[in-house]
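*Asks:* Sequence first, predicted coordinates after that:
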Amino acid sequence: MPRFAANLSMMYTEHDFLDRFAAASADGFGAVEYLFPYAYDATGLRRLLDGHGLRQVLFNAPPGAWESGERGIAALPGREAEVRSGIERALEYAAALDCPRVHVMAGLVRPDATPKELAEHRDTYLANLAWAAERAAAVGVDVLVEPINGRDMPGYFLSRQAEAHAVVRDVGAANLKVQLDLYHCQIVEGDLTTTLRRDLPTGRVGHLQIAGVPDRHEPDRGEIDVSHLFGVVDELGFDGWIGCEYVPHAGTSEGLGWLHDYRGDSA
């Protein structure tokens, strides 16, 4: 049966961030993910995880100047030193939190980038990911790349599953994997059942995420048949986590009927 992790950057925002761990645990989650841990002391975060019986399963490496609109820097030529510094910092947190995977964001590219410039972006991305994967392998951590839809994040370098899998194959590191967000995938290319059946057996998918389409609310709101997809994931024997990276429509706990229904428990 799929295992679910609460995304504390999007869920439980009715609570202060540090209070979201307790709220997620109270609702029966066994794991959490979120965007970034760096505003908080790693020891304090670990204490919250342990105190509430939670596992940390994912967070992002430093993304550059997030508040100024940057969305990663790994594919940006000239930022290599910053990428490496950020990876080192992420791995320090991963060790402290016993987190087995870190997502490295590629970054935004200009819509008028030439084929030569796009090739330079890709070469930079591959080199940075190879370095990151080597460093992460030494401490037992997977590095993830994620295709993101261009409606929510215009200009993001990576948008399609085939592109992400090609990057993973070209780098050739066993601990470099794809973060398959079914919300982004549905918006960009759809055909989710075929995508799962094609890609999960390859071993290149390290993490799943889910949200309703088109509004990114609970996964059972909108056009996705989430129960069917969970069944496919179960059928394929995926033993990783599904991150619930969605914005609750009206209260996080109140919107967990989809999870209670799937587990067969009562809300």
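*Replies:* Looks like it arrived, so ask away.
*Asks:* all contacts plus neighbour counts: C-alpha atoms, from now on.
*Replies:* OK.
*Asks:* What are the boundaries of the helices in this structure?
*Replies:* All helices of the chain, identified by DSSP state H, fall at 20-26, 42-51, 80-97, 115-137, 161-171, 182-188, 192-199, 226-235, 257-263.
*Asks:* Flag every buried residue along the last one.
*Replies:* Right, the one you point to is helix 257-263. Residues 258, 259 are the ones in helix 257-263 that count as buried (16 or more other CA atoms under 10 Å).
*Asks:* Which strands or helices does it pack on?
*Replies:* Counting contacts by 3 or more CA pairs under 8 Å, 6 or more residues apart in numbering; DSSP states H and E, helix 257-263 packs against no other helix or strand.
*Asks:* alright, now check it against this:
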Amino acid sequence: MNPIEIRTVDVVQYITPLREGGSMPGLVRADDDFLYVLKFTGAGQGKKALIAEFLGGELARLLGLKVPELVFMNLDDTFSKTEPDEEIQDLLQFSVGLNLGLHFLSGAITYDPLVSDVDSKTASKIVLLDSLMSNIDRTAKNTNLLEWKNELWVIDNGASFYFHHNWETWENHLTRTFPLIKDHVLLPKAKHLDEAAKLIQERFTAEALQNIIAAIPENWLEDEAVSLTPIEMRTAYSTYLKAKLENIDQLVKEAKNAK
């Protein structure tokens, strides 16, 4: 098993907070001179949101969807010492270490279902993927999709895999479908769900999923308040995705009925 290659960069400049999101990510510059949207381990949902963001992004990429490059970002303790805003100061201080960055798409605009268009095959892949990973946050109110260079880009998957917020009951989610798919912003345009299901089954091989899960940083999986070890957590993510793949026909049916 070979984990996927994810670059690691160092934050060299904290530019500004992005207050649109609840977790208040930041726009930063890295030592490769590129700009990134930095998702902090010290934010509200902490490491779990970063894990969901990472898994969701790489699964979307595996499916051939457009996703900004994800990188691991080292943040040192110097930034919190020079930040005047106390809220941001705390966020920077609690996030020292390895965080997650998304390549900043300069000039991108938020996808608007009333004025933007998307082809049915792309919409179907996104809808079924979000059902598969239980993403509760791709609605008309908050699309978490960008238009950049006339293409649709998938961002902000941090609300996915919500079973991991209560590890004691995670196995209860294995046989569940995802009724909240009824609120998905792209559901009305998703007319190729069967085709999307076939593609997911082809590309989401056991090896491909294991390679992505294996790339989750070890310290993101360490939690003294949870009885599961990092190895057991990786196994849980794998088991969850396997169960959803085995139940994909039901997810397709549910999405069709919701339309």
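*Replies:* Good, I have the coordinates. On a predicted model such as this, the values are computed, not experimentally measured, just so you know.
*Asks:* Give me the TM-score for these two chains.
*Replies:* Once superposed, chain against chain, the TM-score is 0.27 (TM-score structural alignment, normalised by the length of structure 2); 121 aligned residues with a CA RMSD of 6.0 Å.
*Asks:* need the helices of structure 1 in CSV with distance to residue 4 of structure 1, can you?
*Replies:* Shown next, in CSV, are those (distance: least, CA to CA, whole Å):
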stretch, distance to residue 4 of structure 1
helix 20-26, 11
helix 42-51, 15
helix 80-97, 18
helix 115-137, 24
helix 161-171, 22
helix 182-188, 14
helix 192-199, 17
helix 226-235, 11
helix 257-263, 9
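*Asks:* tell me the most buried of the ones you listed?
*Replies:* helix 182-188 (a mean of 21; mean count of other CA atoms under 10 Å).
*Asks:* how about the residue lying closest to residue 181 of structure 1 once chain neighbours are set aside, what does it touch?
*Replies:* Counting by CA to CA, 6 or more residues apart in numbering, residue 181 of structure 1 lies nearest to residue 209, which is 4.3 Å off, once chain neighbours are set aside. Counting by CA atoms under 8 Å, 6 or more residues apart in numbering, residue 209 of structure 1 touches 179, 180, 181, 182, 183, 242, 243, 244, 245.
*Asks:* 6 Å - rerun?
*Replies:* Shown in contact with residue 209 of structure 1 (CA atoms under 6 Å, 6 or more residues apart in numbering): 181, 242, 243, 244.
*Asks:* ok, which stretches of structure 2 are helices?
*Replies:* Using DSSP H, the helices of structure 2 run over 46-62, 78-82, 86-94, 120-132, 193-203, 206-214, 230-246, 248-258.
*Asks:* Switch those over to CSV; also include mean neighbour count.
*Replies:* Shown next, in CSV, are the helices of structure 2 (neighbours: other CA atoms under 10 Å):
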stretch, mean neighbour count
helix 46-62, 22
helix 78-82, 14
helix 86-94, 16
helix 120-132, 23
helix 193-203, 17
helix 206-214, 17
helix 230-246, 17
helix 248-258, 18
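*Asks:* Reformat these as JSON lines; add distance to residue 8 of structure 2.
*Replies:* Output for those, formatted as JSON lines (distance: least, CA to CA, whole Å):
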{"stretch": "helix 46-62", "distance to residue 8 of structure 2": "14"}
{"stretch": "helix 78-82", "distance to residue 8 of structure 2": "18"}
{"stretch": "helix 86-94", "distance to residue 8 of structure 2": "18"}
{"stretch": "helix 120-132", "distance to residue 8 of structure 2": "27"}
{"stretch": "helix 193-203", "distance to residue 8 of structure 2": "26"}
{"stretch": "helix 206-214", "distance to residue 8 of structure 2": "16"}
{"stretch": "helix 230-246", "distance to residue 8 of structure 2": "21"}
{"stretch": "helix 248-258", "distance to residue 8 of structure 2": "34"}
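*Asks:* Noted, bye for now.
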